[in-house]
Every structure is written in structure tokens, then in C-alpha cells.
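**Q** show me how the following folds:
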Amino acid sequence: MTTVLPGRAGAATAGNPAVDGHPPALPATAAAMLDAVRATGPTFTAVSPLTGGPTVDVPSSGPADVADAFAGATEAQRAWAARSPAHRAGVLLTLHDLLLDRQAEGLDLIQLESGKARRHAVEEVLDVAINARHYARRAARLLRPRRRAGALPVLTRTRELRFPVGVVGVVSPWNYPLSLAAAEVLPALMAGNAVVHRPDPATMVTALWLRALAVEAGLPPALWQVVAGEGADVGPEITARADMVCFTGSTRVGREVAAQAAHRLVPAALELGGKNPLLVLDDADLDTAVEGAIRGCFASAGQLCVSIERVYVADRLHDEFLRRFVARTATLRLGVGGDFDADLGSLASARQLDTVTAHVADAVAKGATLHTGGRPRPDIGPYVFEPTVLTGVTPHMAMYAEETFGPVVAVYRFGTDDEAVALANDTRYGLNASVFSGSGARGEAVAARIEAGSVNVDDGYSAVWGSVDAPMGGWKDSGLGGRHGDEGLLRFTRVKTVARQRGLGLTPAYHRPGVETAAWARRMTTALRLLRRTGR
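**A** This is a model prediction of the structure:
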């Protein structure tokens, strides 16, 4: 069943003005997209964060459905792997163009299902297009056979060959329903694999829209199988069958996925939680730092894996930064309309709203100072929460170390760069960080000392996120493996080394022991000394 949502206007109040506008509605093709899901079980009614009303009824997949999806994907993958990288690249380049041509429909879906503001939804469409183009252009070079140095120059001919892993299981989340589906699915397909994909039920149609565009671009439909259901139910079924598993979500569940994959000895790529810091050094430009912090903290209402939740400011700049940051935060416009006017949209669900509300209430009750925000805004949308800035957050408060995943940030002060680095690293997470400095060299030097898989200098998160030619992944409890860069494609392959030996053998002749073995050892010793002298 597909339900078209009624329009609704947001209401404005002092401090955080709302933006008038009507929420977008589901496209007429949504019901047809759902027909692609391998599911025969009971339905789940998805709710739009923009209004709290129903969007679609999503069926659930049982073990037999998942098994059928893998069977279909396995059969389709054999023919797809035989296709040239150039053929597969053509599909991704056509998808790139379709994404840009039809982005308005995609933006409506992202907003409708995730609740984010349109200006943040457009980042997802552009990100997917960039990734599709990047891997389409790079794949042929990365996947071709490569010559490697042999055991002996000239006499050993060695090649590295790449093969797809088979069928990749992908479990993607609700917060970036387009980007985080494509980040795993597209390079997996480009490497010659098939995919069995479980999008979050709350954002199912957004992922299905991307799949529909890929099929229109020339992708065989059976290559991208979709199953549905809660992660706790469907995830283990996927991990039990996949040749590789990709999971984005909480660290707790990520450990379970890793353990199940390890038991089967299949690779697992995990992007997990974060408690990301931003450092404002004492030579930073305040205007740049404030705007960077606004974007880093409040994009997608803080529901971004690389979102900033901790801001550390040098003593010399702390008071003025805080004054400007609070004042700027208070001007941000809240809205649930399908236009580009709102600065922030909604949280994704009642559960997210409860977590954010509880973290703020706990901090204030235990002595933190609330400078702006701190309230739900049901007058605008059922799960809207004001962008919130606090100081005085201490270790006995829940939000100090736990991931809030909402538009809430704590500001702290520091004395020296060494202290700032120590504070930034005082976390079990290591996903993303930011450094603002008046000196690029100083900013990069501090960034190199932060224990995180990605660090942005003079930017909140976009500089690393947009650099798709470089890897991006988590340290510590923030995950295993990385997206983007060469690794983002090669992780979906198995590597094989083929070496052919000509002339001189690498081992002595066993049918002539003694003298022959001693002669072989002398020859090899001479060869190694020669290679050492020639710099080989």
C-alpha cells in the first residue's frame, strides 16, 4: 500500500524560526518499486518523520526469502563477472546521468523517509553521482592484471590477478539512505559482484529508487536483490550466506556482525559509531571556525556518522567563539518543507527524539549549561528538535562519551595543542575529526596526531567525504575497512598471484643432495648480494 502524505506547514517561534512549506509526497511509482523486494512475510508500516503519518507498508523477508535472493544473485553474478569493466562502467556512468536528471524525485524521497532538510538531501544525490563516476573511470585500471616484481629479476614473471568475491551482503541504515546504500553497492557491482541488500525498512523506497535507476541504466535486475525487515531478523540471515558483509550501524551490532563473519571466515566491512571532535586552535579565524562548526554539528540534524558532537576551543578564543556560535545557532531555520529554505529538518524517528531529549535533560539536570535550543518542536514536525549548544558537560553525563546522533553539541576549552589532541583522542571512537587553524601546516600537523580515520582541516566533514579518491574509514570502535579510494573497490575482490619461473630454479635439486644444495646456496647468496648492491 502506498499512502500519499498531505501537505503541512511549519510554525515559527522566537529563537528558531520555521520555514513554511509543504512536505514532499511519495512518487506514483513507489508501489512498483516495492515489487522488487524478496519478501513474503508480514508488513511494516513506515512513518514519515516530516508528518508522523504512514508512507508505505513494507513486507518482511523470512529465511526462505533471503535464501532465494542469494540463489538469484549467485546465478546472475556469473554472467556479470564475465562482462568487461568497460561494460560495467557504462552502467554506472548512465546511472550518474539519471541521478542528476531525476534528482528532484530522489530529494523528495530522501526528505520524506529520513526527515532531513532538502539542502542536506542534495548532498546524498551528488555524493552518489560522484562515486558512480569515480569507480566507472578507475575500475578498469584497478582490476586489470598487474605485473609484480618476481623472486629473481627476469627469471621470475609474477602477476597479480583480481576476481570478484561473489555475492556481497549489504545492510544499510536510515540516516543516509541513498549515500550509504550506494557507497557499498556500486563499487561491489563495479568489481563484478552481485548484491543482496537490506535497506532500513523506514527508508526502503529511497534505496529502491536508486536500484530502479540502476536497472534503467542497464544493470541486470537479478544482480541487485533487495530483502526487507528488521536488522536483528534479516541481518544474521545475510551474514550466514554472503561471501562478504558490509554493515553500517552501531558498534554493538557491528561486533556481532564481525563475529559471525569471522566464524565463516568471510570479510566484513564495518562503519560504526563516532563521537567526533572539532578543534579550534588559537590562531583560527573565528568566522570560518563558527561556520564550519555549524555545518559540522547540524547537517542532517546531527544524524550523520561523521557529525561533530564535541567542540574544543583554545582559551584565547573560547568566550568569543562561544558567543558567536550560540548566536549563529539560534538563527538556524527549522522546517519540513520540500524546498531549500530550511537549515535543519527533522530527526528520523520517535526513538531518536527520545535519545536526544534524554541526553540534553540528563546533562542539564547534572549541571551543564544550556545556551540555546534544548527543546522538541512538535509545532513544526513530530520529531523536530532545536539545534542545541551546551557547556559544562562532564564525564558523569550520558552525552559526554555516548553518541547522541542529533543536533546537540558540547563546547569545551583547552590550553595547548597537546591538551587539545589528548582531549580529542579521549574516546573509544575514531571516525572523523576537524581542526581549524590560521596556518594550514599547523592544522595538518595537529590533524596527523588525532586518532581517527579521517580528519578535515578548516572544514567539518565535506573535505574528506568529497575526496572520493582517498580512503575513508574508522579507527578503534568506529569500524573496520574503508570506503572510497582504491581500497573502496579492491575490498570487493579476491587477489591471486601467479608466478612463472624460467631458467634458474629457486630450490635445489632434491635428486642430487649435498654438493648440489651447497652450490645452489652459493649461487643464491651471490644473487642476493648483487641485488643489494644494485638497490633492488
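
**Q** please count neighbours and contacts with C-alpha atoms only from this point.
**A** Will do.

**Q** do you know how far the spatially most central residue of the chain is from residue 135?
**A** Centroid-nearest residue in the chain: residue 180, 5.0 Å away (criterion: C-alpha atoms, centre = their mean). In this view, residue 180 and residue 135 are 15 Å apart by C-alpha to C-alpha, to the nearest Å.

**Q** next one: residue 141
**A** Using C-alpha to C-alpha, one obtains 10 Å as the distance from residue 141 to residue 135.

**Q** these two - which one has more neighbours?
**A** Comparing residue 141 with residue 135 by other C-alpha atoms under 10 Å, the one with more neighbours is residue 135, at 26 against 10.

**Q** what sits against the more buried one?
**A** Remark: with contacts taken as C-alpha atoms under 8 Å, 6 or more residues apart in numbering, residue 135 is in contact with 89, 187, 190, 489.

**Q** next, format those as a markdown table and append neighbour count and secondary structure.
**A** Output for these, formatted as a markdown table (neighbours: other C-alpha atoms under 10 Å; DSSP: H, G, I helix; E, B strand; the rest coil):
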| residue | neighbour count | secondary structure |
| --- | --- | --- |
| 89 | 23 | helix |
| 187 | 25 | helix |
| 190 | 30 | helix |
| 489 | 24 | helix |
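
**Q** sequence B follows; please return its structure for comparison with A:
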Amino acid sequence: MASPKVSGHTLSTALIERLTSHIVAGGADTTTISAPFTGEPLAKLPVSSADDVRTAYERAHKAQRAWAALPVRERVKPFLRLSEALVDRREEILDVIQLETGKARRHALEEFLDVALCSLYYARRAEKLLKPRRRQGMMPGVTRVQELRHPKGVVALISPWNYPFALGASDIAPALMAGNAVIHKPDTQTCLSSLWVLDLLVSLGLPKDIWQVVVGDPAEIGDPLVENADYVSFTGSTRAGRAITEKVAPRLISYSMELGGKNPMIVLDDADVERTARGAVRACFTNAGQLCISIERMYVHEDIYDRFVPAFVKQVENMKLGSDLDFSAEMGSLTFPRQLDVVSHHVEQAVKEGATVLAGGKARPDVGPLFYEPTVLTDVTTDMDLCGNETFGPVVSIYKFRSEDEVVGTANDTTYGLNASIWTKDVARGRRLAGRIQAGTVNINDGYGAAYASYDAPMGGFKQSGVGRRHGSEGLLKFTEVQTVASQHFMDLEPPGNISYDKFADMMANGIKMMKKLRIK
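**A** Presented below is the predicted three-dimensional model:
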């Protein structure tokens, strides 16, 4: 299929009409989203109502039964085709991601790679992960046990605006392969990339009603979305996560959530200064800092501080901002005016109360309406909003430390625990220190990608940064109900024949000793 043409900062009418036709919306209500790069209208979208959400669930339940009845090898076929189809249409989806989010193309590429590689990972492994497994029975050879996996049913998946392509499709793929249907609520501003991959998967053989998209105000569609779900998957703020758990708790359904972070980076005294400075730029300013696993706090050992900080600041000052649909820009725009307001408030308050700006520190309307300079500050204290609250923008504060015990304490002194980064020439030392950090992922000599993109390992947060995990076996199995089926053979679980319970108790007790000795148990 030929890619629709993108002219400047607009998308073709034909593409928008095709994508928005996948939104479940029966009324006449619409909303218009704007391009962050320019502030100009990008697309008009139909808006879903509460009744539309209920209709989507009715369709999904019917479709899910037939979908779950298919062998796993059939369910994975559209996803096996997806990676090559994505490669063939790479430029088209990169344009869509950039235009709806305002991010630099190199950061849109990360989303493209994530969907292509993560969906392929699960497509290759779903059949093995979901197959019945033999488990050890109570009595060897007498009790035979099998573990079965059943789909949850219909999953409500709520994905955020900052990585709309990756954090939608990469979670939906394993949910679907597990035999579920999905009702997906992407953020309205950034729903086009999710609709794009849905449209592509339908063309590759995915039944249409298996993945349905609803778009609208959470106040209108949030309750029916959660109240009708068999499982809820959410990525977003800790505040919103708490509100969702209050809705699902009375129904006793399970859920998973990846929430906020105030992620630390630790630069040890033996770190390579130039390499670490380059890596820190990516760790802090990817997607203009609108990344839940990006670095917002940087701790630098006193022995290296005076060499590292100038090197890092120089790298930051030389960063190129831009809105071109190519790879020339190192950082793009913020996505929402409200995010620009938060970033501006955090920096302005910190400076007013004594923080020092080493680089950046102001908005750049000359580049675009929502651009903000990559910003580095020192002298940030605990009473400033910037210190402990998630900024979710291109801002990092730097602190000096003396000992590993000290930096572990300060790095862990937060309600969050999503990601962390350690830089050192001694990887063994870095691993030892990583084990002391309270974060779901810790990267050594990288900011976030090494752990996140290792799909065979789980990813998620400690403390108020989340519940459950994506990636690894858990990233698929969480969308299933596990069932144990046990059959008893040759003898019952009670005294055989005329043997008394006293003798039976002695037999069982001696059996425990024997099984331990023979390492059967």
C-alpha cells in the first residue's frame, strides 16, 4: 500500500478519514486535535459516548469467544506479519507520531522499534508460554497436575499520550495473543498512531472487533470503560492510577499499572566523563523529558563533579531543537500547553528560591509554541517542587555526593521507584550498587533503553511507580487466568483398605522423610 503524503505539518484527509473510521462513535460529537509543532489543527475526531463504550464491549465479548477458540499459532499470525509491514511503512508512521506528539524523529523511531521488536518477541513465544504445563503433584506418580492458561476476557487498556504508538500496541499485542479482546482508550491528542497500527493489523488478518478504540473525555467514558472490563491495564500518572484502583477494587478484578517516576542517575568517580555526558543527554532529554523512565535527578561523585558537569552542560547547550520531519533535531516539542506550564513553574519556582540555571531555563516560542530549552539546574533543595515531584519535561537537577551509602539513601528517598541509571567503568561495582536501588529497572552505562528494550526481562515500578510488569513472560501471562487441573491415580487421599488413620498418619510422615532424602520433594 502506498504511503499517504505528508505535506509540511499536516496529514492527508484520506489517511485521517481511514484511521478515524476505527473509532467506536455513533453520535455526531467531534473534537479537533492540534499539531504541537505549530498549534494548527491536525485532525477532527469523532468522540465516543458512554453508550458507545458499552456497545464496544458487547461486540468484543462476542468476538473474543471465537478468537480465544483459535489455536495460539493462528492468533499470532497477524503479529508475525506486523514487523515486516512496519518496516515497509516506517516513514509513514514516523510522520504520524511526530505530528501528533511533537517529538523529534529519532524519538519517534524508538516507538517504531519498540512495537516491531516487542510484538515479534511475543509472537515467537506466545505458543510456548500459553501451552499446558505439567506440575509436580502431591504424590509422585499418583497425583498428576496440569497448569492451564485461559484469557481474562475483555481487557480495558488505557494508554498515555507521551509514547502513544509504543505504549498502546506493545501492550495490546500480548493481550490479544493471550486470547483476549481489547477495548482501548488512547489519549485523544495522540490516538492517530494507535488507529494506524490497528488499521494495519486488520489488513494483516486481525478480526476487527477484537481490538476496538474509544476516544473521549474520561469523565464521560472512564466509568463504563473500567466497570465492564475483565482486566485493566493502565499507563499514566500515579494520581490517575489511584483513581482507577478505587473503581476496580470493589469488583475484585486484577490490573496492572505503570505510573510516575522521579528517576535518579548516579555518576560514580570512575565514570568515563565524555561517554557519560553524551549518555546523560539522551537519558534526560529524550522526547523532551516526557518519558516516565527518563532521568530527572543526577547525582555526581565529588571527585568527578568539576569535570563532568561542564562537559554535560556543553553537550546540552549544543543540542538542536526542531520540528522537521527528519532526524536533524535532537529534541522536539512538548505535547500540551499544560505540560509547558508545569515545566515553567518548576524551573521558575526553583530559581526564585535559589536554584542556579547552568543551561536552558526558558521557553522557545521562536521555534514553536510548546518548545522549552533543555535545562540543567544546581542548588535545588527539598522544599522546591522540582526536587521531589515529577516534572515530565526537559529539566534535570544535579547534586554532588561523597559516598555510595549517601547516594543510595538520596536516590531512594522518593515515593517513586521506576527506573535508575548508574555510570561506571567497573560494571561489577555498578551491579552491586544497582541491587541497593529501589527501582524496577536499573541501567548500567545507559539511561533507560538497555533494560526497557530487553523484552525477555520484566519492566515495571517499585513503590508508587506501579503494580505488575510489562515485558517478559509476565507481560503476556498477566492477561490470563491460571487454572490447576489435578487427577488422582491408583489410590485415594485417605487410608487404603482397613488401615487406621494412626497408621496412615505414620505412613505419610515417613513418606515425607523418604521423599526429602530421595530429593523427590
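
**Q** tm score of chain vs chain?
**A** Scored against TM-score structural alignment, normalised by the length of the second structure, the superposed chains reach a TM-score of 0.97; 516 aligned residues with a C-alpha RMSD of 1.5 Å.

**Q** and the residue nearest to the centre of the first structure, what's its match in the second structure?
**A** Alignment note (TM-score structural alignment): residue 180 of the first structure maps to residue 167 of the second structure.

**Q** distance from the helix or strand where that match lies to the first structure after superposition?
**A** Assessed by DSSP states H and E, residue 167 of the second structure sits inside helix 166-177. In the superposition with the first structure, the average deviation recorded for helix 166-177 of the second structure is 0.8 Å (mean C-alpha distance after the TM-score superposition for the first structure).

**Q** what element comes up after that helix heading to the C-terminus?
**A** strand 181-185.

**Q** which residue numbers in the first structure go with that following strand?
**A** Alignment of strand 181-185 of the second structure against the first structure: residues 194-198, by TM-score structural alignment.

**Q** and for stretch 40-47 of the second structure?
**A** With TM-score structural alignment applied, stretch 40-47 of the second structure matches the range 53-60 in the first structure.

**Q** equivalent analysis for stretch 235-244 of the second structure, please.
**A** The aligned range for stretch 235-244 of the second structure in the first structure is 248-257, by TM-score structural alignment.

**Q** which residues does the matching stretch contact?
**A** Counting contacts by C-alpha under 8 Å, 6+ apart, the residues touching stretch 248-257 of the first structure from outside are 171-173, 180, 236, 239, 247, 268, 270-273, 477-479.

**Q** quick one: buried residues of it?
**A** Buried residues in stretch 248-257 of the first structure, defined by neighbour count with 16 or more other C-alpha atoms under 10 Å: 248, 249, 250, 251, 253, 254, 257.

**Q** try stretch 68-88 of the second structure
**A** 68, 72, 75-83, 85-86.

**Q** that stretch aligns to what range in the first structure?
**A** Aligned by TM-score structural alignment, stretch 68-88 of the second structure falls on residues 81-101 of the first structure.

**Q** please apply the same query to stretch 282-299 of the second structure.
**A** Using TM-score structural alignment, stretch 282-299 of the second structure corresponds to residues 295-312 of the first structure.

**Q** on that earlier part again, dump the contacts of residue 135 of the first structure to JSON lines, plus distance to residue 352 of the first structure.
**A** Shown next, in JSON lines, are those (distance: C-alpha to C-alpha, whole Å):
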{"residue": "89", "distance to residue 352 of the first structure": "38"}
{"residue": "187", "distance to residue 352 of the first structure": "30"}
{"residue": "190", "distance to residue 352 of the first structure": "35"}
{"residue": "489", "distance to residue 352 of the first structure": "33"}
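
**Q** so which of those residues is the closest to residue 407 of the first structure?
**A** Closest approach to residue 407 of the first structure among the contacts of residue 135 of the first structure (C-alpha to C-alpha): residue 187, at 31.2 Å.

**Q** hang on, that closest one packs against residue 489?
**A** Yes: between residue 187 of the first structure and residue 489 a contact is recorded at 5.2 Å, counting by C-alpha atoms under 8 Å.

**Q** residues in contact with stretch 265-277 of the second structure: which ones?
**A** 295-304, 307-308, 311-312, 315, 407, 420-426, 445, 447.

**Q** now, of the residues you listed, which are buried?
**A** Of these, these count as buried by 16+ other C-alpha under 10 Å: 295-302, 304, 308, 311-312, 315, 407, 420-424, 445, 447.

**Q** among those residues, which ones are in strands?
**A** Those of these mapping onto strands are 295, 296, 297, 298, 299, 300, 301, 420, 421, 422, 423, per DSSP state E.

**Q** which stretches in the stretch 151-300 of the second structure count as helices?
**A** 166-177, 192-203, 218-227, 238-248, 273-285 (DSSP state H, counting those that start in this stretch).

**Q** mean neighbour count, those: which tops it?
**A** Of the helices of the stretch 151-300 of the second structure, the one with the most neighbours on average (mean count of other C-alpha atoms under 10 Å) is helix 166-177, at a mean of 25.

**Q** quick one, that one and helix 192-203 angle?
**A** Angle, helix 166-177 of the second structure to helix 192-203, by axes from the mean of the first three to the mean of the last three C-alpha atoms, to 10 degrees: 30 degrees.

**Q** how far does helix 166-177 of the second structure sit from the chain's center?
**A** Put simply, helix 166-177 of the second structure sits 10 Å off its chain's centre (C-alpha atoms, centre = their mean, to the nearest Å).

**Q** which neighbouring elements make contact with it?
**A** If you count contacts as 3 or more C-alpha pairs under 8 Å, 6 or more residues apart in numbering; DSSP states H and E, helix 166-177 of the second structure packs onto helix 72-75, helix 105-130, strand 154-158, strand 181-185, helix 192-203, helix 474-477.

**Q** go again with 6 Å.
**A** On a contact count with 3 or more C-alpha pairs under 6 Å, 6 or more residues apart in numbering; DSSP states H and E, helix 166-177 of the second structure meets helix 105-130.

**Q** report the next helix or strand after the helix it packs on in sequence order.
**A** strand 133-135.

**Q** how far apart are that following strand and its match in the first structure?
**A** So strand 133-135 of the second structure averages 0.2 Å relative to the first structure (mean C-alpha distance after the TM-score superposition for the first structure).

**Q** in the second structure, what residues pair with stretch 144-156 of the first structure?
**A** Aligned using TM-score structural alignment, stretch 144-156 of the first structure spans residues 131-143 in the second structure.

**Q** same deal with stretch 474-487 of the first structure?
**A** Across the second structure, the stretch matching stretch 474-487 of the first structure (TM-score structural alignment) is residues 461-474.

**Q** who touches that stretch?
**A** 256-261, 415-418, 439-440, 455-460 (C-alpha atoms under 6 Å, 6 or more residues apart in numbering).

**Q** now a PyMOL select for only the buried ones of the residues you listed.
**A** To isolate the buried members of the contacts of stretch 461-474 of the second structure in PyMOL, using 16+ other C-alpha under 10 Å:
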select buried, resi 256+257+258+259+260+261+416+417+418+439+440+455+456+457+458+459+460
